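1. Sequence first, predicted coordinates after that:
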Amino acid sequence: MDDRVFIGGGGEDYGVKQGLLLKYANRHGLVAGATGTGKSVTLQIMAEGFSKAGVPVFLSDVKGDLSGLAAAGSESVKLHGAFMERAGKIGFDDYAYEAFPVTFWDLYGDQGHPIRTTVAEMGPLLLSRLLELTEAQEGVLNIAFRVADEQGLPLLDLADLRALLLWVGQNADELSLKYGNVATSSVGAIQRALLVLENQGGENLFGEPALELADLMRTDIDGRGRISILSSDKLMASPRLYATFLLWLLSELFEELPEVGDPDKPKLVFFFDEAHLLFDDAPKALVDKVEQVARLIRSKGVGVYFITQNPADVPEDILGQLGNRVQHALRAFTARDRKALKQAAETYRDNPRLNIEDAIREVGVGEAVTSMLEAKGAPGMAEQTLIRPPASHLGPVDPEVRRAAMLTSPVAGKYDTRIDRESAQEILARRAEQAAAEAEAAEKREAEGDAAAREFNSARRYAPRERGSGTSRGGARRPKPEDTFGSAMTTAVIKELKGTTGRRIVRGILGTIFKAR
């Protein structure tokens, strides 16, 4: 099955091979089923199949057991006999154990290479979702991003965003006149949300060097696609961070990759595990964005596969775009479960030899009801399928194997050391220092001018007065240039500034310089 990813054996005796056509693999897919029914193994064997076909894969390892892709299976494992028996049942004649090229990634840098993006690349929409902001707070965040763009302030990490928000709060009145209401209470709420994100480890996500998408689309010297595994067991403690990061990555692929139409095989296959986290309480704008990406990203050669417990977890508009389906068992314990089971069965193409609803309810562990796209992209008939056994190690890999894979990875050392180049925080701090220095110099000049004036007046007091000098014909003193109204105002301002030591000037100096530029 060189043109397919072998999934398993279908039909009454499992003798009919079921596979996913590579040319339709970018039409997306769904892997669903209750906990413990075999979704992870299905994900593992699909990743193996795509890798052998030369297709790079990105997947998240939520439970830690998909790291076994980096090691070959072994005859010493207790399931070896069951695997060989299953391979015989489905006609998997060339079944053999093998390891696959794996690149490990970890947001926290513990179990893989660090993976980062910048605040600017994340953008205000996804960042608002990540911070759980209200509509008003999201509006203020959009203004902050607009100001950063206009003023050339790079937003790389959370420190940059905090510095920018501080400036926005200090200049809220001026910004409100230009962009609309900027409430300092909203700025404060965003700052508090940033603190919560930092406590969850979110600062590890933002910074440089940022991820280069090309590093997710590599093949090894044998032409096999590299499997990028994101360690997510720790990340799942912050489910909103997990879902937002994967959505950002999907959006970046959509925006940066060129159009390729319908290639013979995908350029990349993206598995989105625990997909329900993406849609739980998601605002309509975000769901619309996911739908747009899912609809259009296939023309970039990217296939997206959602993994979740129930098909109902995925919005209907998106579910309708998932042409390749592997449905593991759904347990109907409640009226709601029975309704979900019936709806899941109705989404498959009928098979006169199979009661689809009963099959979904009764399939055992390692079995599934499958439907793959066939010629011209038409859905195939639903088949009860025995999933093929994995060739790689089943379960977590040993730490030594993980470390060896990281040392020999093509990106070893590329992302390990964080880079802190000049960005918004440093630029705003430098402007503040320059403003303070200018204010101090101005005050010093004023003080020197006052001293010189006092000395001059003191000297005049003892100098002989010339006849008629400075008096009118009636003896009244004529007004000199410095006694004009403008001069008086200037003198008043100078007196007001005396003793401030630049504090009042510095308080608004950032806003003054910002507007001047």
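-> Looks like it came in fine. Residues are numbered from 1 along each chain as shown.

2. contacts, neighbours, all on C-alpha from now
-> OK.

3. Run through the helices of the stretch 101-250 of the chain in chain order.
-> 119-131, 135-151, 158-170, 172-179, 184-199, 239-256 (DSSP state H, counting those that start in this stretch).

4. Can you mark which positions in the last one are buried?
-> Buried residues in helix 239-256, defined by neighbour count with 16 or more other C-alpha atoms under 10 Å: 239-251, 253-254.

5. again with the first one
-> Residues of helix 119-131 classed as buried: 119, 120, 122, 124, 125, 126, 127, 128, 129, 130, 131 (neighbour count, 16+ other C-alpha under 10 Å).

6. For the stretch 401-517 of the chain, which segments count as helices?
-> Taking DSSP H, counting those that start in this stretch as the test, the helices found in the stretch 401-517 of the chain are 424-462, 485-497, 503-507, 509-516.

7. Can you check which of those gets nearest to residue 219?
-> Closest to residue 219 of those is helix 424-462 (C-alpha to C-alpha; 37.3 Å).

8. could you check the angle helix 485-497 makes with the closest one?
-> Counting by axes from the mean of the first three to the mean of the last three C-alpha atoms, to 10 degrees, helix 424-462 lies at 120 degrees to helix 485-497.

9. And helix 424-462, what does it pack against?
-> For helix 424-462, the elements it packs on are helix 158-170, helix 503-507, helix 509-516, judged by 3 or more C-alpha pairs under 8 Å, 6 or more residues apart in numbering; DSSP states H and E.

10. How far off centre is the second one?
-> Its chain's average C-alpha position is 39 Å from that of helix 503-507, according to C-alpha atoms, centre = their mean, to the nearest Å.

11. next one: the last one
-> The gap between where helix 509-516 is centred and where its chain is centred comes out at 33 Å by C-alpha atoms, centre = their mean.

12. same for that helix, what does it pack against?
-> Counting by 3+ C-alpha pairs under 8 Å, 6+ apart, helix 509-516 packs on helix 158-170, helix 424-462.

13. Check the second one too.
-> Helix 503-507 sits against helix 424-462, with contacts defined as 3+ C-alpha pairs under 8 Å, 6+ apart.

14. Alongside the first one, take a look at this:
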Amino acid sequence: MLDKDAFKAHIQEGYKTKGDALIMGAAMLGEETVTEAFVRIPLKTLNRHGLIAGATGTGKTKTLQVMAENLSKQGIPVLLMDLKGDLSGLAAPSPGHPKIDERHEKIGLPFEPSRFPLEIYSLSEQDGVRLRATVSEFGPVLLSRILDLTPTQEGIVAVLFKYCDDENLPLLDLEDFKKVLQYATGEGKEEFKGQYGRISSSSTGAILRKIIELEQQGAELFFGEKSFEIDDLMRIDDQGQGYINIVRLTDIQDRPKLFSTFMLSLLAEIYGTLPEQGDADRPELIFFIDEAHLIFKEASKALLGQIESIVKLIRSKGVGLYFVTQNPTDVPDEVLAQLGLKVQHALRAFTAKDRKAIKMTADNYPISDYYNTDEVLTSLGIGEALITALDEKGRPTPLAATMLRAPMSRMDILTPKELKAVIAESGLTKKYNERIDRESAYELLNEKIARAQELAKEEEKKSQKTRTTSRRKSTRMNPVVKVLTSATFIREVFGVLKKVMR
């Protein structure tokens, strides 16, 4: 029989922190929760990214909710991708329940119902603060990755961006970019050929079809102004709590390309905006991506490479990325290898494939003297998870089957009336929800084409006038020639000649 006191000391030593930490819950030995054997995650390692995984109904979303709440209490802003629409309850305090009290008694933590400062965002026609970005901000490389272009097509996109920079043509929305594409092989063909080389109409046609495909997934709502400012994600309220920013994505689950577009744009903007943080004691922002498999679904090799690069680089800006999905195998190995915190809820073994996946998952966790990882993965209850993290020195912590604490906020969604009130209270709605349609590449190129056509008409008129004048000059005879060729003169002359000849 395992020694409970030795196990408690093992967990407390392995999860000991000098600085601030998140308390996830208490470790379990067999089916017993060891009170005050707290599983603590140091704040300074939270920018090393993480994974929350497990079968449907095992408590992944509630784990995400618990982490978001405790980060907010520590003054760290949070960004949540809400694809199921079940996270809005963070804005209301938990009504409490005897089972929650019982759980927290086992853990050794008091339970304090609380609400948190919330901001609701939207990519579509749903209510919320509108999120947008311009095509120029996206840049040629990221746009090419999203569209899954060939190297030749990527080169054309780079040339088009260069042309717009040289000619001061703002690329704000997809209409702007489509207009430049059409201009490059239409009215502006000779201009492009002279400055940048010939551009194939077949290549621009292929790029145009890719853009139309993106538009069909609703991207025209995302591209445009006013662009979202990253600083608005980093706000702290008057009580010193970090804002929890929820992006409502319930209506784009069947549009993975739009989801990937938005995600990469946002991550690239965050990376480009925030300064290097170095080895700080706490992160600047924590980013939870629910249903993370949608990012990687049908992603090209180039797009996966872009995601991997961002995951590696963005932690130096103090940003932690947390992927929430059913199975760790949903996340590519190159990304999975970058994740320092793993919270693994129960997995179900219904088929041979499931059992193989469980074996692979178990192999990703540290070996433990206290657990048979394969067995624990299939026996965890709701609100329980295997956890391993990084300590303050960057070393893996001991594996801990954990009884997770309950959310302090409501574990249900807001009513439509409550949601409307939260959105109405937002100071960002007025700032971002008015769509701006200023003069950009579409209008400027149309004006340029109109001027060129008007100039061409004037030149044609001048040319026509010149040709008419020339014809008139050619038909106006010399007076002498006119007399010599007149019918009367000929008659008289030839008449005289005839008389002479007689």
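-> Everything's here; your move. Here the structure is a predicted model, which is why all the values come from computation and not from measurement.

15. related to what we said a few turns ago, redo the helices of the stretch 401-517 of structure 1 as CSV? Include mean neighbour count.
-> As requested, these are exported to CSV (neighbours: other C-alpha atoms under 10 Å):
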stretch, mean neighbour count
helix 424-462, 14
helix 485-497, 12
helix 503-507, 15
helix 509-516, 15
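
16. need those in a markdown table with distance to residue 51 of structure 1, can you?
-> Shown next, in a markdown table, are these (distance: least, C-alpha to C-alpha, whole Å):
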| stretch | distance to residue 51 of structure 1 |
| --- | --- |
| helix 424-462 | 41 |
| helix 485-497 | 72 |
| helix 503-507 | 59 |
| helix 509-516 | 52 |
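
17. Quick one: closest of these to residue 394 of structure 1.
-> helix 424-462 (46.8 Å).

18. re earlier: export the helices and strands packed on helix 424-462 of structure 1 to CSV and append columns for distance to residue 418 of structure 1.
-> Converted to CSV, those look like this (distance: least, C-alpha to C-alpha, whole Å):
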stretch, distance to residue 418 of structure 1
helix 158-170, 14
helix 503-507, 33
helix 509-516, 29
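
19. circling back: quick one: closest of the helices of the stretch 101-250 of structure 1 to residue 435 of structure 1.
-> Going by C-alpha to C-alpha, the one of these nearest residue 435 of structure 1 is helix 158-170, 14.1 Å.

20. now the closest one and helix 135-151, what's the angle there?
-> Interaxial angle, helix 158-170 of structure 1 versus helix 135-151 (the same axes, to 10 degrees): 100 degrees.

21. What lines up with residue 222 of structure 2 in structure 1?
-> Counting by TM-score structural alignment, residue 222 of structure 2 corresponds to residue 205 in structure 1.

22. residues contacting the residue nearest to that match when sequence neighbours are not counted?
-> Once flanking residues are discounted, residue 205 of structure 1 sits nearest to residue 116: 4.7 Å by C-alpha to C-alpha, 6 or more residues apart in numbering. Residue 116 of structure 1 makes contact with 107, 204, 205, 206, 207, 208, 209, 210, 211, according to C-alpha atoms under 8 Å, 6 or more residues apart in numbering.

23. likewise residue 185 of structure 1?
-> With C-alpha under 8 Å, 6+ apart, residue 185 of structure 1 has no contacts at all.

24. Now check structure 2 for the residue matching it.
-> Checking TM-score structural alignment: residue 185 of structure 1 goes with residue 202.

25. Surely residue 247 of structure 2 is in contact with residue 80?
-> Yes: using C-alpha atoms under 8 Å, residue 247 of structure 2 makes contact with residue 80 at a distance of 6.2 Å.

26. Need the residues touching each of the two.
-> Overlap of the contact sets of residue 247 of structure 2 and residue 80 (by C-alpha under 8 Å, 6+ apart) is empty.

27. picking that back up, mind checking which of the helices of the stretch 101-250 of structure 1 is nearest residue 2 of structure 1?
-> The nearest among the helices of the stretch 101-250 of structure 1, by C-alpha to C-alpha, is helix 239-256 at 26.8 Å.

28. For the host helix or strand of residue 359 of structure 2, which outside residues touch it?
-> Taking DSSP states H and E as the criterion, residue 359 of structure 2 maps to helix 352-362. Helix 352-362 of structure 2 is contacted by residues 328, 329, 347, 348, 349, 373, 374, 377 when judged by C-alpha under 8 Å, 6+ apart.

29. Translate the third one into the numbering of structure 1.
-> If I follow you right, that is residue 347 of structure 2. In structure 1, residue 347 of structure 2 lands on residue 330 (TM-score structural alignment).

30. tell me, how many neighbours does its match end up with?
-> Here the count is done by other C-alpha atoms under 10 Å, and residue 330 of structure 1 has 26 residues near it.

31. Over to residue 93 of structure 1?
-> 10.

32. quick one: secondary structure of it?
-> Following DSSP: H, G, I helix; E, B strand; the rest coil, residue 93 of structure 1 is assigned to coil.

33. for structure 2, what's the longest strand?
-> Of all the elements of type strand in structure 2, the one with the most residues (DSSP state E) is strand 32-42.

34. Residue 276 of structure 1 reaches residue 308, doesn't it?
-> Yes: here residue 276 of structure 1 reaches residue 308: they are 6.3 Å apart, a contact under C-alpha under 8 Å.

35. Could I get the full set of helices for the stretch 251-400 of structure 2?
-> Ranges of helices in the stretch 251-400 of structure 2, per DSSP H, counting those that start in this stretch, are 256-273, 293-296, 301-314, 333-336, 352-362, 373-379.

36. out of these, which comes closest to residue 433 of structure 2?
-> Nearest of these (C-alpha to C-alpha): helix 256-273, 17.3 Å.
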